[in-house]
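Engineer: Mind looking at a prediction? Sequence and model below.
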Amino acid sequence: MSAHSHASPLSSAASDARPVLAVDIGGTKIATALVHPDASVSHRVVVPTPVTGGREEAQAVVTAAALGVLEHAAAAGGVRGIGIGSAGPIDPDAGTISPVMIPVLRDAPLRTWASAWAPDVPVNLAGDGICMAVGEHWAGAGLGVRNMLGCTVSTGVGGGLILDGRPWTGPSANAGHIGHVIIDPDGSDCPCGSRGCLELAASGTALLARARAAGWSRPGDGRTAADLAVAARAGDALARGIFAEAGRALAAAFTSVSAVCDLDLIVVGGGVAQAGRPLFDAIEAGMREFAGLPFLHRTAVRPARLGADAGLVGAAAFLHLPQRYAAPAAVPTL
């Protein structure tokens, strides 16, 4: 738990000065915070994501974190809304989430839960990938960019698209789910039901499993993917090799997405991105290798600027700046 964090130099984005209660649900942790109209973040609470127990226990964990933050908004007149970003897939029409990596939250009615935390305020539910992308577009590495992919490489791999300056979420609100782009048609089975997905090659979970299998760590000794990233930055040859493999896999997926969407920028965040140059050098080398068409060479890759706050800031942006970040209406199915 912590109080004030990063502060943006942006001026107030809305006449309503009340903050948004932002919630970011990931495979390892759930973060809640107040996000203000200038994109600054305060009163953050971070708790481990529940992995055992039932639906009621999971609801209690999320609710306790949210209420722990809400009490700090009373002096500001409460919150103007609740913005939730979650690992997916999600169903915003039903107000539910079904994260592949979090079985206890399958079909969880997040909108119903949130409506009980602060009645009579709007609740917006979006995928964590698009929230990360919107956060970086509003106040981070993607500021002013027209076409970008935001990619979070953490317990899983998530993504979100900004096209022509607007979020593109698609008819089901799950567009940009790059973690389940297939990079190896003959690869291993994925929990999503497919096989050979990017997430199996580049997620923190996958990297740590490969490191342990190669003798870097013994199961159960407390090592994490973040520790592996630290080791890679420090020059550990095994860790650097694993991040190089992950970077090449990410580059294959990034090049494919850029070929479809003609991207200006790809912003990469999440715990795995903490490896720094060992990962980003491999991504850049891989994209040079795979980018055959001339227009693909203009796609830049940058690390996320907001760090762990990107998803929170993006979840709040949908409520602070609804005209800028309202997703375009889906094209009717013929």
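Structural biologist: All right, it came through fine.
Engineer: Going by C-alpha atoms from here, please, whenever you check contacts or count neighbours.
Structural biologist: Noted.
Engineer: Where do the helices of the stretch 51-200 of the chain begin and end?
Structural biologist: 55-70, 110-117, 128-139, 198-202 (DSSP state H, counting those that start in this stretch).
Engineer: for the ones you listed, which one ends up most surrounded?
Structural biologist: Compared across the helices of the stretch 51-200 of the chain, helix 128-139 shows the largest average neighbour count, a mean of 31 (mean count of other C-alpha atoms under 10 Å).
Engineer: elements contacting that helix?
Structural biologist: strand 81-86, strand 148-153, strand 157-163, helix 310-320 (3 or more C-alpha pairs under 8 Å, 6 or more residues apart in numbering; DSSP states H and E).
Engineer: Could you check how far it is from the centre of its chain?
Structural biologist: 8 Å (C-alpha atoms, centre = their mean, to the nearest Å).
Engineer: and that helix with strand 81-86, angle?
Structural biologist: Per axes from the mean of the first three to the mean of the last three C-alpha atoms, to 10 degrees, the angle that helix 128-139 makes with strand 81-86 is 130 degrees.
Engineer: who's in contact with helix 128-139?
Structural biologist: 8, 10, 24-26, 39, 85-88, 142-145, 148-152, 158-162, 167, 169, 176-177, 267, 304-306, 310-315, 317, 325 (C-alpha atoms under 8 Å, 6 or more residues apart in numbering).
Engineer: Identify the single longest helix in the protein, thanks.
Structural biologist: For the chain, the helix with the greatest residue count under DSSP state H is helix 237-261.
Engineer: and that one, how far from the chain's centre?
Structural biologist: 17 Å.
Engineer: neighbouring contacts of that helix?
Structural biologist: Against helix 237-261 from outside (C-alpha under 8 Å, 6+ apart): 147, 163, 178, 181, 183, 198, 201-203, 207, 210-211, 216, 228-229, 231-233, 266, 275, 278-287, 290-291, 296, 299.
Engineer: V45 is nearest to which of the helices and strands packed on helix 128-139?
Structural biologist: V45 lies closest, by C-alpha to C-alpha, to one member of those: helix 310-320, at 11.4 Å.
Engineer: and the angle for the closest one with strand 148-153?
Structural biologist: Orientation of helix 310-320 against strand 148-153 (the same axes, to 10 degrees) gives an angle of 140 degrees.
Engineer: packing partners for helix 310-320?
Structural biologist: strand 20-25, strand 29-35, strand 81-86, strand 123-127, helix 128-139.
Engineer: Second structure follows, compare the two:
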Amino acid sequence: MPASASAAPSPDSRSAPDRTPASGPSSSGPTGALALAVDVGGTKVEAALVDSEARLVPGSRHRAPTGASSSSDEIADAVGRVIDETLTTLPPGSPLVGAGVGSAGPISAEHGTVSPLNLAAWRGFPLAGLVASRAGLDRAVLRLDGLCILLAEHWVGALQGCRTAMGMVVSTGVGGGLLVEGRLVGGRTGNAGHIGQLQILTRPDDSTGLDLDLTLENVASGPHIVAWARRQGFAGSTGEELAAAGRAGDPIARAAIRRSARAVGEGIASACALVDLEAVAIGGGFSKVSDDYVDLVQAAVDDVAPLSTIRGVRVVRSALSDEAPLIGAAGLIHRADLLP
């Protein structure tokens, strides 16, 4: 199911079966040391225990809502609760070797703080310290959520074997992470790969200053594209309703889906011009808004590519579905060799 106007659907942490990545590890029990994985986004926080073969420990996955209207204390409490619930499932005799945290950005990897665009109450919030303290660890490793998704896809997902690639999420927001010549790219502050903040529309000649309405995220993400469809006369208000209307052939819904995919394709083409990507894996709730969404993105990349070489990039669907952020956060511990 696609994301709603405000959130991607997610399984109930107490009843949904844990899934093994299709191209990843086997389905036997957890192996050896475990990492605590935490993923913080604009609508929810999740935590789980993940082993060194990228498998979620059954029953360890828990979630709680966040939301743009939540206070700082409410968000922090949600993070603490899912960590507490997850740690109660730590199998006897399995050591907890660290905590990896993926968060919507901007972040400061150096200081362990986050200022997510979709969580106004958190500005410079010490998320890494909160997670480490709650888990009883000396420190937690914090990285951008897009980089975590890329790490997961490169580790056991759709980008295995690639040396230069990008992972993307299209959901409440639009995020990304970069792999260049076999290494994850963090950048000066830890925010490299923040493709959702690329400006893809031309501003009026007399405009000045920052205009977030021109960014890829504010064109292509679930909430913004549903809002655009409503301005065209669409009667629904959620991503699910947009998806259903699109399947039924509603012309406004299909135009909205194509508009989102086109914008994502333009963003990818721009990224390719800089780093000559081999492949891009797209996940996130809104990327499931239609069966042909990724195909539409691929077509857009090929159509707008400013260089003929860009048409060789492969745009593929995530192989890890909604587990990618948690697997990637755990990869900050289990695959620390890939970190910048």
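Structural biologist: Arrived safely. Predicted model, so just to flag it, every value in this text is computed and none were measured.
Engineer: just to revisit the earlier point, among the contacts of helix 128-139 of the first structure, name the buried ones.
Structural biologist: 8, 24-26, 39, 85-88, 142, 145, 148-152, 158-162, 167, 169, 176-177, 267, 304-306, 310-315, 317, 325 (16 or more other C-alpha atoms under 10 Å).
Engineer: so how far is V23 of the first structure from A87 of the first structure?
Structural biologist: Per C-alpha to C-alpha, to the nearest Å, A87 of the first structure is found 11 Å from V23 of the first structure.
Engineer: whoops, S42 of the first structure was the one
Structural biologist: 13 Å.
Engineer: Quick check: neighbours shared by the two?
Structural biologist: A33.
Engineer: so who does A109 of the second structure touch?
Structural biologist: 142-143, 189-190.
Engineer: which residue in the second structure lines up with P303 of the first structure?
Structural biologist: In the second structure, the residue equivalent to P303 of the first structure is R317, according to TM-score structural alignment.
Engineer: So which bit of the first structure is stretch 250-269 of the second structure matched to?
Structural biologist: Taking TM-score structural alignment, stretch 250-269 of the second structure hits residues 236-255 over in the first structure.
Engineer: In contact with the closest residue in space to R146 of the first structure that isn't next to it in sequence, which residues?
Structural biologist: The shortest distance from R146 of the first structure to any non-neighbouring residue, by C-alpha to C-alpha, 6 or more residues apart in numbering, is to G165 (4.4 Å). By C-alpha under 8 Å, 6+ apart, the residues touching G165 of the first structure are 145-147.
Engineer: can you tell me which of those residues stay in contact in the second structure?
Structural biologist: Listed in the original numbering, these still in contact in the second structure are 145-147 (both residues aligned by TM-score structural alignment, their matches' C-alpha atoms under 8 Å).
Engineer: List the buried residues in the match of stretch 250-269 of the second structure.
Structural biologist: 238-255.
Engineer: Return the distance of the aligned residue in the second structure for A7 of the first structure relative to R61 of the second structure.
Structural biologist: Using TM-score structural alignment, the equivalent of A7 of the first structure in the second structure is T20. T20 of the second structure sits 14 Å away from R61 of the second structure, taking C-alpha to C-alpha as the criterion.
Engineer: try A256 of the second structure
Structural biologist: 33 Å.
Engineer: same check, this time on P116 of the second structure
Structural biologist: 23 Å.
Engineer: So those two - more neighbours on which side?
Structural biologist: Legend: neighbour count by other C-alpha atoms under 10 Å for P116 of the second structure and R61, higher for R61 (30 against 22).
Engineer: ok, and the closest non-adjacent residue to that one?
Structural biologist: A48 (4.3 Å).
Engineer: That neighbour touches R55, doesn't it?
Structural biologist: No - applying C-alpha atoms under 8 Å as the test, A48 of the second structure and R55 come out as separate, 10.0 Å apart.
Engineer: Neighbour count for the two, which is higher?
Structural biologist: The neighbour comparison of A48 of the second structure against R55 (other C-alpha under 10 Å) goes to A48, with 32 against 27.
Engineer: Quick one: map the more buried one onto the first structure.
Structural biologist: Counting by TM-score structural alignment, the partner of A48 of the second structure is A33.
Engineer: Contact partners for the residue sitting nearest the centre point of the second structure?
Structural biologist: The centre of the second structure sits closest to V169, judged by C-alpha atoms, centre = their mean, with a distance of 4.2 Å. V169 of the second structure makes contact with 146, 149, 175-176, 282-284, 287 under the criterion C-alpha under 8 Å, 6+ apart.
Engineer: starting at the chain centroid, how far to stretch 103-122 of the first structure?
Structural biologist: 19 Å.
Engineer: cool, and stretch 111-120 of the second structure?
Structural biologist: 15 Å.
Engineer: In the first structure, which residue range corresponds to that stretch?
Structural biologist: Using TM-score structural alignment, the residues of the first structure aligned to stretch 111-120 of the second structure are 94-103.
Engineer: Straight-line length of the matching stretch, end to end?
Structural biologist: Using C-alpha to C-alpha, the two ends of stretch 94-103 of the first structure sit 18 Å apart.
Engineer: in it, what's buried?
Structural biologist: 95-103.
Engineer: In CSV, list these along with distance to P19 of the first structure.
Structural biologist: Shown next, in CSV, are the buried residues of stretch 94-103 of the first structure (distance: C-alpha to C-alpha, whole Å):
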residue, distance to P19 of the first structure
G95, 22
T96, 24
I97, 24
S98, 27
P99, 27
V100, 30
M101, 30
I102, 28
P103, 31
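Engineer: which residue in the second structure lines up with D24 of the first structure?
Structural biologist: So D24 of the first structure corresponds to D39, using TM-score structural alignment.
Engineer: The residue nearest to that match when sequence neighbours are not counted and P340 of the second structure, how far apart?
Structural biologist: Counting by C-alpha to C-alpha, 6+ apart, G102 is the residue found nearest to D39 of the second structure once chain neighbours are left out, at 4.8 Å. Noted for G102 of the second structure: a distance of 15 Å to P340 of the second structure, by C-alpha to C-alpha.
Engineer: hmm, back to that, elements contacting the helix or strand just after the longest helix of the first structure?
Structural biologist: Proceeding N to C from helix 237-261 of the first structure, the next assigned helix or strand is strand 265-269, under DSSP states H and E. The contact analysis (3+ C-alpha pairs under 8 Å, 6+ apart) places strand 265-269 of the first structure against strand 148-153, strand 300-303.
Engineer: okay if I get those as TSV plus distance to P19 of the first structure?
Structural biologist: Listed next are those as TSV, based on distance: least, C-alpha to C-alpha, whole Å:
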stretch	distance to P19 of the first structure
strand 148-153	24
strand 300-303	27
